[in-house]
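>>> task: produce atomic coordinates for the following.
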Amino acid sequence: MKTKDLALEALIAAVYIAVTVLLKPISYSFMQVRISEVMLILVLFNRKHAYGLIIGCLLANFVSDAGILDVIFGTLATAITCLLMSITKDDHLALVWPALVNGIIVGAMLGYVLNVPYLPAMGWVFLGEFIATFVSGIFLIKPLKKNTKMQEIFG
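All right, here's what the predicted structure looks like:
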């Protein structure tokens, strides 16, 4: 990996961590809207950005009250999401993966950790992730992909 690429992935990870931790009350919980997840759009520019996003998620999850389980399962969910998004050709369909994957994996983990019913936990995580990624992504993806500076930096 070139120095420029490494620096960009480190920056992506740092921004993901900062946004997640600064918004901790809504980033980690039964009912969460992890705003930093909107950055998953970057995978649609170039799949290499999965590195920064996965590392950012891994490190940000060390702050979670769910402990090591969030570090393991939250990071796994992000890795699976990045893979699925990077192989899905339709951008709008790709934006659904974060809600589905996190709803199932993180929702089940939170159900276990918080001792709450699994389906409501999965539903709340799905809803929060849907808002953070799909709803915001629908409005952002087209203008960002048309932006030549964004293409130059992240493409």
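
>>> when you work out contacts or count neighbours from here on, use the C-alpha atoms and nothing else.
Fine.

>>> mind listing what the most centrally placed residue in the chain touches?
Geometric centre of the chain, nearest residue: residue 37, 3.5 Å, by C-alpha atoms, centre = their mean. By C-alpha atoms under 8 Å, 6 or more residues apart in numbering, the contact set of residue 37 is 16, 129, 132, 133.

>>> make CSV from those and add neighbour count to it.
Below are the contacts of residue 37 laid out as CSV (neighbours: other C-alpha atoms under 10 Å):
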residue, neighbour count
16, 26
129, 28
132, 23
133, 27
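
>>> looking at those residues, which two lie furthest apart in space?
Using C-alpha to C-alpha, those reach their maximum pairwise distance at 16 and 129, which is 14.7 Å.

>>> which residue packs closest to residue 75, ignoring adjacent ones?
Sequence neighbours aside, residue 58 is the residue nearest to residue 75 in space, at 5.3 Å (criterion: C-alpha to C-alpha, 6 or more residues apart in numbering).

>>> let's see this one next, to set against the first:
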Amino acid sequence: MKEFKENKVLFMAQAAMIAAIYVVLTVLFAPISFGEVQVRFAEALTILPFFTPAAIPGLFIGCLFGNIYGGAILPDIIFGSLATLVGALITYMLRNRNKFLAPVGPIAANTIVVPLVLRYAYGITLPLWMMCLSVGIGEVLSCGVLGMILLFALAKYKNVIFKKAAV
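Prediction:
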């Protein structure tokens, strides 16, 4: 029983730390974290479900609060955060496959959802394909490039940093 409680505390601590880092990165880099051309550095953290399931709620909550503190409107807060949640779930589901698949879920989810939010919530009238392209490029930079750099850096220390946390 004691081990379960320790794992539960570890899970919550990991989730809270990931959420806090996501919020700080989103707000710190707010000028490039929002809009039709964006590179959200915090999205590099979406590879963390590769290491721990605690990253899933951490990323969702971090994105939710990052969007709130960043000044996003309600549909963006809801659907943008859900896109990050879906991306994190896909990363977690693909964790036992090739590590190069880790950023695919977040890239796909945000490339599809964010342009729709930009169009229907913010009224941006650029062609949808153009917003998909610009958001997709930003996601490839943040998740695919920065996220994979983070994945390889953390992989060396995964047993130290990411102890098994109970779901």
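
>>> how close does the aligned partner of the residue nearest to residue 75 of structure 1 in structure 2 sit to residue 3 of structure 2?
Residue 58 of structure 1 maps onto residue 64 of structure 2 when the alignment is built from TM-score structural alignment. Residue 64 of structure 2 sits 31 Å away from residue 3 of structure 2, going by C-alpha to C-alpha, to the nearest Å.

>>> quick one: which of the two has more around it?
residue 64 (25 against 9; other C-alpha atoms under 10 Å).

>>> and the strand or helix carrying that one, what does it pack against?
For residue 64 of structure 2, the element it lies in under DSSP states H and E is helix 55-69. Judged by 3 or more C-alpha pairs under 8 Å, 6 or more residues apart in numbering; DSSP states H and E, the packing partners of helix 55-69 of structure 2 are helix 2-28, helix 74-93.

>>> mean neighbour count, those helices: which tops it?
Stretch with highest mean neighbour count among those: helix 74-93 (a mean of 22; mean count of other C-alpha atoms under 10 Å).

>>> with structure 1 overlaid, report how far it is off on average.
Mean deviation of helix 74-93 of structure 2 relative to structure 1 after superposition (mean C-alpha distance after the TM-score superposition for structure 1): 0.8 Å.

>>> which residue range of structure 1 does that helix align onto?
Residue span in structure 1 matched to helix 74-93 of structure 2, by TM-score structural alignment: 68-87.

>>> can you check stretch 28-40 of structure 2 too?
So stretch 28-40 of structure 2 sits over residues 22-34 in structure 1, by TM-score structural alignment.

>>> and of the helices and strands packed on helix 55-69 of structure 2, who's closest to residue 153 of structure 2?
Here helix 2-28 is closest among the helices and strands packed on helix 55-69 of structure 2 (C-alpha to C-alpha), at 16.2 Å.

>>> which parts of the very next helix or strand once past that closest one are buried?
Using DSSP H and E, the helix or strand that follows helix 2-28 of structure 2 towards the C-terminus is helix 30-33. Neighbour-count burial for helix 30-33 of structure 2 flags 30, 32, 33 (criterion: 16 or more other C-alpha atoms under 10 Å).

>>> just put those residues in TSV and tack on distance to residue 106 of structure 2.
Formatted as TSV, the buried residues of helix 30-33 of structure 2 follow (distance: C-alpha to C-alpha, whole Å):
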residue	distance to residue 106 of structure 2
30	19
32	18
33	15
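
>>> nearest to residue 87 of structure 2, of those residues?
Nearest member of the buried residues of helix 30-33 of structure 2 to residue 87 of structure 2, counting by C-alpha to C-alpha, is residue 33, at 17.0 Å.

>>> distance of the closest one from residue 104 of structure 2?
Counting by C-alpha to C-alpha, the gap from residue 33 of structure 2 to residue 104 of structure 2 is 19 Å.

>>> also residue 17 of structure 2?
From residue 17 of structure 2 to residue 104 of structure 2 the distance is 23 Å (C-alpha to C-alpha).

>>> for residue 88 of structure 2, same thing?
From residue 88 of structure 2 across to residue 104 of structure 2, the span is 10 Å (C-alpha to C-alpha).

>>> same question, residue 68 of structure 2
From residue 68 of structure 2 to residue 104 of structure 2 the distance is 25 Å (C-alpha to C-alpha).

>>> who has more neighbours out of these two?
Comparing residue 68 of structure 2 with residue 104 by other C-alpha under 10 Å, the one with more neighbours is residue 104, at 20 against 17.
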